[in-house]
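Engineer: Model the structure of this input:
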Amino acid sequence: MAHLKTSAMKTKNLVWSLLMILLSFGICSAQSNDYPFKVKISGNGAKNLIFIPGFMSSVDVWNETIGELSSTYKCYTIQFDGFAGQPAQGEPSLSNWKASLATYIQKEKIKNPIIIGHSLGGVMALDLASTYPDLMQSIVVVDALPSLSAAFNPNFKVQENLDCTDIIMQFTGLTDEQFKTMQEQTAGSMSTIPEKQKEIVNWSLKSDREASAKIFCEFNNTDLRAQLAKAKVPALIMLNSRFGQMKEGINSQYTAYANKDIQYAPSPTHFLMFDAKDWYLTQLRNFIK
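Structural biologist: You can find the predicted model right below:
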């Protein structure tokens, strides 16, 4: 009888423990609803890495990178609302996303993170470094500029209270088939790897078009060049080889960022973590170690 009582007690304790674990997961989920993004955490190293994907991209863009690093680093991946199947909630805004991510880092007490961003995520890393210069250890920018619009329009100036109606109509007015065709054409210049092209297209097809249009409009109306003077932390900037053909203009964009290292990849495509994987990982490892 004593043996049966002990077994019953163990079973009760196990059920109670599992219940508490499930409740704790529910609490974490509720907490994440306070932010315009979801967070996936992997690895348990002493150093913290925060990964931000690009426009309409999934956190899966970092899978191979995290596979290489999670044994020695703790990795946080940020999936913003409206992109790659993550439901859109509220009014999307890059400035709100930036402030919310800074709040998350502070509240979760993530010490000295290295923020790694691709494309739009790289712009956010630059914005965070110049707005919250004491929040992080360093940043890594993968194929992004402080002002993409200024790279192709020397007279570009940020417009106050920009009306995004036309861009929203362009995004939402296409049929599903038209939008897919457009994304397939774009993906061909983003990566040379067919299976990766399919992933890129699928992420965009799963994105909320209206929310994406609003972010696209804000992104193209962004100019961080002057405020980079406020950034203190070291920055590794990895750019595709096409940008290497306009180094003078690229260098002028980053002039205000004092502590930077600009490197040009052997690949001309945008997704360097795919098409220039070995080069990209070598640069990344050497910088974050």
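Engineer: Could you use CA atoms for every contact and neighbour count after this?
Structural biologist: Noted.
Engineer: can you give me the helices for the protein?
Structural biologist: 2-32, 63-69, 94-107, 120-131, 148-152, 165-172, 176-190, 194-205, 209-219, 247-253, 272-275, 277-288 (DSSP state H).
Engineer: so which of those gets nearest Asn240?
Structural biologist: Smallest distance to Asn240 across the helices of the chain (Cα to Cα): 7.0 Å, for helix 272-275.
Engineer: Flag every buried residue along that closest one.
Structural biologist: By neighbour count on 16 or more other Cα atoms under 10 Å, the buried set for helix 272-275 is Leu272, Met273, Phe274, Asp275.
Engineer: so what's the second one up against?
Structural biologist: Put plainly, it is Met273. Val61, Trp62, Thr65, Tyr280, Leu281 (Cα atoms under 8 Å, 6 or more residues apart in numbering).
Engineer: how does it look with 10 Å?
Structural biologist: Taking Cα atoms under 10 Å, 6 or more residues apart in numbering, we find Met273 in contact with Val61, Trp62, Asn63, Glu64, Thr65, His118, Val142, Ser191, Trp279, Tyr280, Leu281.
Engineer: any idea which of those is closest to Thr77?
Structural biologist: Nearest to Thr77 among the contacts of Met273 is Trp62, at 8.0 Å by Cα to Cα.
Engineer: What is the neighbour count of the closest one?
Structural biologist: The number of residues packed near Trp62 is 18, by other Cα atoms under 10 Å.
Engineer: and the gap between it and Gly121?
Structural biologist: According to Cα to Cα, to the nearest Å, Trp62 and Gly121 sit 12 Å apart.
Engineer: burial count for the closest residue to Asp143 other than its chain neighbours?
Structural biologist: Closest residue to Asp143 apart from its sequence neighbours, by Cα to Cα, 6 or more residues apart in numbering: Leu239 at 4.4 Å. Number of residues near Leu239 (other Cα under 10 Å) recorded here: 27.
Engineer: Isn't Leu239 up against Met246?
Structural biologist: No. With contact defined as Cα atoms under 10 Å, Leu239 does not reach Met246; the gap is 11.2 Å.
Engineer: ok now do Ile262, which residues does it touch?
Structural biologist: Contacts of Ile262 (Cα under 10 Å, 6+ apart): Val141, Ala235, Leu236, Ile237, Met238, Leu239, Lys247, Ile250, Asn251, Tyr254.
Engineer: let's see 8 Å
Structural biologist: If you count contacts by Cα under 8 Å, 6+ apart, Ile262 has them with Leu236, Ile237, Met238, Leu239.
Engineer: Just name the most buried of the helices of the chain.
Structural biologist: With neighbours taken as mean count of other Cα atoms under 10 Å, those reach their highest mean count in helix 120-131, at a mean of 25.
Engineer: Okay, angle between that helix and helix 94-107 too, please.
Structural biologist: 70 degrees (axes from the mean of the first three to the mean of the last three Cα atoms, to 10 degrees).
Engineer: relative orientation of helix 120-131 and helix 209-219 in degrees?
Structural biologist: Going by the same axes, to 10 degrees, helix 120-131 makes 50 degrees with helix 209-219.
Engineer: Would you do the same for the sequence below? I want to compare the two.
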Amino acid sequence: MSLATTFKLAFASLAIATVFGATPCSTFAAPSNQAESTSNAKVAQEFQVGSLYVEKYSNPNAKGAPVILIPGLASGAYVWDETVKQLRDNHELYVVTLAGFNGKPSIAGPKLPKLKASLLELIQTQKIDKPVLVGHSLGSASSIWFALEHSNLIRGVFAVDGLPVFPGTQNLGADQRKAMAEGARAQMASLDAASFGAQQTQYMRVTGVIDEKLALSLGVRAATSDPIATADYMAELLLLDMRPDLHKITVPVAVVSPFNAPDFARANMNEEGKNAYYKSLVNGIPQLSMISITNARHFVMLDQPQVFNQKLQEFLKKL
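Structural biologist: From the prediction side, this is the model:
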């Protein structure tokens, strides 16, 4: 099997699962207590900036760089609970949830431009001294997009399984990309609450995390997001291809590539092959480092929290 065919099989399947979701389950149920936060850290302040709902963790003795943590599609600040526990003693933290996700009200109009503008407003109004952006999935791609224009305002980007172009779409023409985005938007926006919840849970079981119980918990939480807002964010993400402008980023960027061998067995792809593919999509970034974490799916910080947080802290210490 050729390398090109391997990439096509592996990433086409992941892209389809992410955009359209896996086949909805016929039933959907999970204990209500699975949706409760596991974080014991206390929030110093909560406020809204544009389309961002912010949880601020302050420590007057913190000596590390401030950090802004941005979750992915249909997720909330809770995905960073373990990371918050690891960082809050040494870093001022701003953990955000995007409008329309995790039960937060949605906003009208384009979502990603508003997200980028809200990040800028957050940094400026809170007078955050060159934070590090840590983003997952949609949050990762948005962090890279922000760095294209505002590298002077940040110290670096820790990009967790989110890229400047959606994997599997890198060779699409403009018309094809637009058709795919609109198809994804229409299909997801048409789901009723039960179908959307079932889709999110099945996605978590197939692509999100390895542990079944954790997948069910994440599915419950993702189901509280607005299907229409989720569809809008997804469609706008599919339209992005930032590769021509990556040379404009002047801060260090680390790209985290999770790898779970059974998921790639059918395509005969190994860890090195997947990491190389991801690198090919971010090669224009001048100060780039690649981090591969095994035995992890898309929510790598939940599948492998110890390894993930170690890699993140190593990145922060180098800045």
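Engineer: Let me see the TM-score of these two.
Structural biologist: Superposed pair, TM-score by TM-score structural alignment, normalised by the length of structure 1: 0.82. Supporting alignment: 258 aligned residues with a Cα RMSD of 2.2 Å.
Engineer: Overlap in contacts, Trp62 and Gly121 of structure 1.
Structural biologist: Contact criterion Cα under 8 Å, 6+ apart; residues shared by Trp62 of structure 1 and Gly121: Pro53.
Engineer: For Ser241 of structure 1, which non-adjacent residue is spatially closest?
Structural biologist: Pro268 is the one closest to Ser241 of structure 1 (Cα to Cα, 6+ apart), at 4.6 Å.
Engineer: And the residue nearest to Asp143 of structure 1, what's its match in structure 2?
Structural biologist: Here Leu239 of structure 1 is matched to Ser257 in structure 2, going by TM-score structural alignment.
Engineer: how near is that match to Ser225 of structure 2?
Structural biologist: 26 Å.
Engineer: repeat for Asp211 of structure 2
Structural biologist: 22 Å.
Engineer: For the residue nearest to Asp143 of structure 1, which residues are in contact?
Structural biologist: Val142, Asp143, Ala144, Ile262, Gln263, Tyr264, Ala265.
Engineer: By neighbours, which of these wins?
Structural biologist: Within the contacts of Leu239 of structure 1, most neighbours by other Cα under 10 Å means Val142, with 29 neighbours.
Engineer: which residues sit in contact with that residue?
Structural biologist: Taking Cα under 8 Å, 6+ apart, we find Val142 of structure 1 in contact with Ile116, Gly117, His118, Ser119, Gly122, Ile237, Met238, Leu239, Leu272.
Engineer: Kindly report the same for Ser189 of structure 1.
Structural biologist: When contacts are counted by Cα under 8 Å, 6+ apart, Ser189 of structure 1 touches Thr269, His270.
Engineer: what does the one 4 residues further on give?
Structural biologist: Contacts here follow Cα under 8 Å, 6+ apart; on that basis Ile193 of structure 1 touches Phe274, Asp275.
Engineer: quick one: the aligned residue in structure 2 for Thr186 of structure 1 and Ala254 of structure 2, what's the gap?
Structural biologist: By TM-score structural alignment, Thr186 of structure 1 lines up with Tyr203 in structure 2. From Tyr203 of structure 2 across to Ala254 of structure 2, the span is 26 Å (Cα to Cα).
Engineer: Then Gly139 of structure 2?
Structural biologist: Distance from Gly139 of structure 2 to Ala254 of structure 2, by Cα to Cα: 14 Å.
Engineer: Sort out which residues of the longest helix along structure 2 are buried, please.
Structural biologist: If you go by DSSP H, structure 2 has its longest helix at helix 3-20. Using 16+ other Cα under 10 Å as the test for burial, helix 3-20 of structure 2 gives Thr6, Phe7, Lys8, Leu9, Ala10, Phe11, Leu14, Ala15, Ala17, Thr18, Val19, Phe20.
Engineer: Read off where it ends up in structure 1.
Structural biologist: Aligned using TM-score structural alignment, helix 3-20 of structure 2 spans no residues in structure 1.
Engineer: tell me what that helix is packed against?
Structural biologist: Under the contact criterion of 3 or more Cα pairs under 8 Å, 6 or more residues apart in numbering; DSSP states H and E, helix 3-20 of structure 2 touches helix 174-189.
Engineer: chain center to the helix it packs on: distance?
Structural biologist: Put simply, helix 174-189 of structure 2 sits 20 Å off its chain's centre (Cα atoms, centre = their mean, to the nearest Å).
Engineer: Measure how it sits relative to helix 3-20, angle-wise.
Structural biologist: 40 degrees.
Engineer: Report the inter-axis angle for helix 174-189 of structure 2 versus helix 193-203.
Structural biologist: Using the same axes, to 10 degrees, helix 174-189 of structure 2 lies at 120 degrees relative to helix 193-203.
Engineer: And helix 174-189 of structure 2, what does it pack against?
Structural biologist: Using 3+ Cα pairs under 8 Å, 6+ apart, the elements in contact with helix 174-189 of structure 2 are helix 3-20, helix 227-239.
Engineer: wait, which of those is closest to Glu121 of structure 2?
Structural biologist: Of all those, helix 227-239 sits nearest to Glu121 of structure 2, with 19.7 Å by Cα to Cα.
Engineer: Show which residues not belonging to that closest one make contact with it.
Structural biologist: 19, 73-74, 100-101, 106-107, 110-112, 138, 141, 165-166, 169, 177-178, 180-182, 184-186, 188-191, 193, 196.
Engineer: give me that answer again for 7 Å
Structural biologist: Residues outside helix 227-239 of structure 2 that contact it (Cα atoms under 7 Å, 6 or more residues apart in numbering): 19, 73-74, 100, 106, 111-112, 166, 177-178, 181-182, 184-185, 188-189, 196.
Engineer: a markdown table please, covering the contacts of Met273 of structure 1 and showing distance to Glu218 of structure 1.
Structural biologist: Compiled in a markdown table, the contacts of Met273 of structure 1 are given as follows (distance: Cα to Cα, whole Å):
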| residue | distance to Glu218 of structure 1 |
| --- | --- |
| Val61 | 23 |
| Trp62 | 24 |
| Asn63 | 28 |
| Glu64 | 30 |
| Thr65 | 28 |
| His118 | 17 |
| Val142 | 20 |
| Ser191 | 25 |
| Trp279 | 31 |
| Tyr280 | 28 |
| Leu281 | 30 |
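Engineer: Report the contact partners of the counterpart of Gln86 of structure 2 in structure 1.
Structural biologist: Alignment note (TM-score structural alignment): Gln86 of structure 2 maps to Glu68 of structure 1. By Cα under 7 Å, 6+ apart, no residues touch Glu68 of structure 1.
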